[in-house]
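> Structure here, sequence nowhere to be found:
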């Protein structure tokens, strides 16, 4: 007896997942949440860095999913990290995507949070007030 060729899955439900192309004119997703977050960070960092790059020197900006904290950590989870450079090592500003997204309810909140974190860290590096770094700092209504 010849084995039966299976055309459906083992529970006889048929093919799983998208088996057809989307309808013409249907909106396609604009990348993953990670890609959207990264694009937002790049836009904000570019705006700030263009203005202050001469005073900042070499700064490396990065996004990581979450910070590495010890098992016995009792404080709040950090949203960003600033490691000052020395010698040939550049200063490194890291934003932690998951904790930031967890604290934001909308894209506007996310944009405001990223702007706040970047501006505060750059202000700390420069030793000036955060409102001098970017006039949008603290202004939740004007983030375009």
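Arrived safely, thanks for sending. Computed from a predicted structure; not experimentally measured.
> use CA for all of it now, contacts and neighbours both
Noted.
> Could you give me the buried positions within stretch 87-103?
Neighbour-count burial for stretch 87-103 flags 91-97, 99-101 (criterion: 16 or more other CA atoms under 10 Å).
> do you know how far the residue nearest the centre of the chain is from residue 100?
In the chain, the centroid-proximal residue (CA atoms, centre = their mean) is residue 37; its distance is 3.7 Å. To residue 100, residue 37 is 10 Å away according to CA to CA, to the nearest Å.
> this is the other structure I want to compare:
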């Protein structure tokens, strides 16, 4: 018997890709150390269970709901989206910095869209409260641009 073949029927060779004996079911292990599959590292009830991206999406949804309560008629049909980073080709009016959000007007059958960029906003926020405020500010600025109003009209409670 060669070293590449199993020494006993039903035993699996240690060499990857080695074939087992025909008609013999190979021994299956659940994991490398035989302790079973790994469980959840964090219970689902804990705040740390959700990813940063999921928490950011929740902040954006909260801000959109707040704005839609007052401006639902003007925002009818508009879409809101979150992307990790802006594309590498800046718009002609964007100079000297990374955009935190963009408004795309309705065009060729596509609805108006507002896109919020997660990574640039997260990098500028000092803490979770600051992140929530910054998300709201960026969203308010983009909505104001979309409907042609001042940001203070969209959300009078914006901080100075």
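Yes, it's here. Remember, predicted model here, so these are calculated numbers, not experimental data.
> just to revisit the earlier point, aligned partner of the residue nearest to the centre of the first structure in the second structure?
Aligned counterpart of residue 37 of the first structure in the second structure: residue 56 (TM-score structural alignment).
> Residue 62 of the second structure versus that match, what's the distance?
Taking CA to CA as the measure, residue 56 of the second structure falls 10 Å from residue 62 of the second structure.
> now the helices: where do they sit in the first structure?
Secondary structure of the first structure (DSSP state H): helices at 33-56, 97-102, 107-126, 130-133.
> on average, how far is the last one from the matching bit in the second structure?
So that's helix 130-133 of the first structure. Superposed on the second structure, helix 130-133 of the first structure shows a mean distance to its aligned partners of 1.0 Å (mean CA distance after the TM-score superposition for the first structure).
> and that helix, which stretch of the second structure?
Helix 130-133 of the first structure corresponds to residues 151-154 of the second structure when matched by TM-score structural alignment.
> Name the residues of that stretch that come out as buried.
Those would be 151, 154, for stretch 151-154 of the second structure by 16+ other CA under 10 Å.
> Now do the end-to-end distance for stretch 33-52 of the second structure.
Using CA to CA, one end of stretch 33-52 of the second structure lies 32 Å from the other.
> Check stretch 14-31 of the first structure too.
Using CA to CA, the end-to-end distance of stretch 14-31 of the first structure comes to 28 Å.
> what's the spacing between it and its chain's center?
26 Å (CA atoms, centre = their mean, to the nearest Å).
> what about residue 136 of the first structure, neighbour count?
18 (other CA atoms under 10 Å).
> Actually, residue 80 of the second structure.
Residues contacting residue 80 of the second structure under the criterion other CA under 10 Å number 15.
> Tell me the residue in the first structure aligned with it.
That one, residue 80 of the second structure, aligns with residue 61 by TM-score structural alignment.
> so residue 90 of the first structure sits right up against residue 84, yeah?
Yes - Residue 90 of the first structure is within contact range of residue 84, at 7.3 Å (criterion: CA atoms under 8 Å).
> Run through the residues that contact the residue nearest to the centre of the first structure.
Going by CA atoms under 8 Å, 6 or more residues apart in numbering, residue 37 of the first structure touches residue 97.
> Next up, the contacts around residue 110 of the first structure.
By CA under 8 Å, 6+ apart, residue 110 of the first structure lies in contact with 100-101, 104.
> Check residue 51 of the second structure too.
Not one residue lies near residue 51 of the second structure by CA under 8 Å, 6+ apart.
> any idea how far residue 82 of the second structure is from it?
14 Å.
> And residue 40 of the second structure, by the same measure?
Going from residue 40 of the second structure to residue 82 of the second structure by CA to CA gives 27 Å.
> Repeat that for residue 130 of the second structure.
According to CA to CA, residue 130 of the second structure and residue 82 of the second structure sit 18 Å apart.
> okay, those two: which has more neighbours?
residue 82 (17 against 14).
> So residue 152 of the second structure sits against residue 158, correct?
Yes - Residue 152 of the second structure is in contact with residue 158 according to CA under 8 Å; the separation is 6.9 Å.
> List the contacts of the residue located most distally from the centre of the first structure.
Here the first structure reaches farthest from its C-alpha mean at residue 1, the gap being 58.2 Å by CA atoms, centre = their mean. Not one residue lies near residue 1 of the first structure by CA under 8 Å, 6+ apart.
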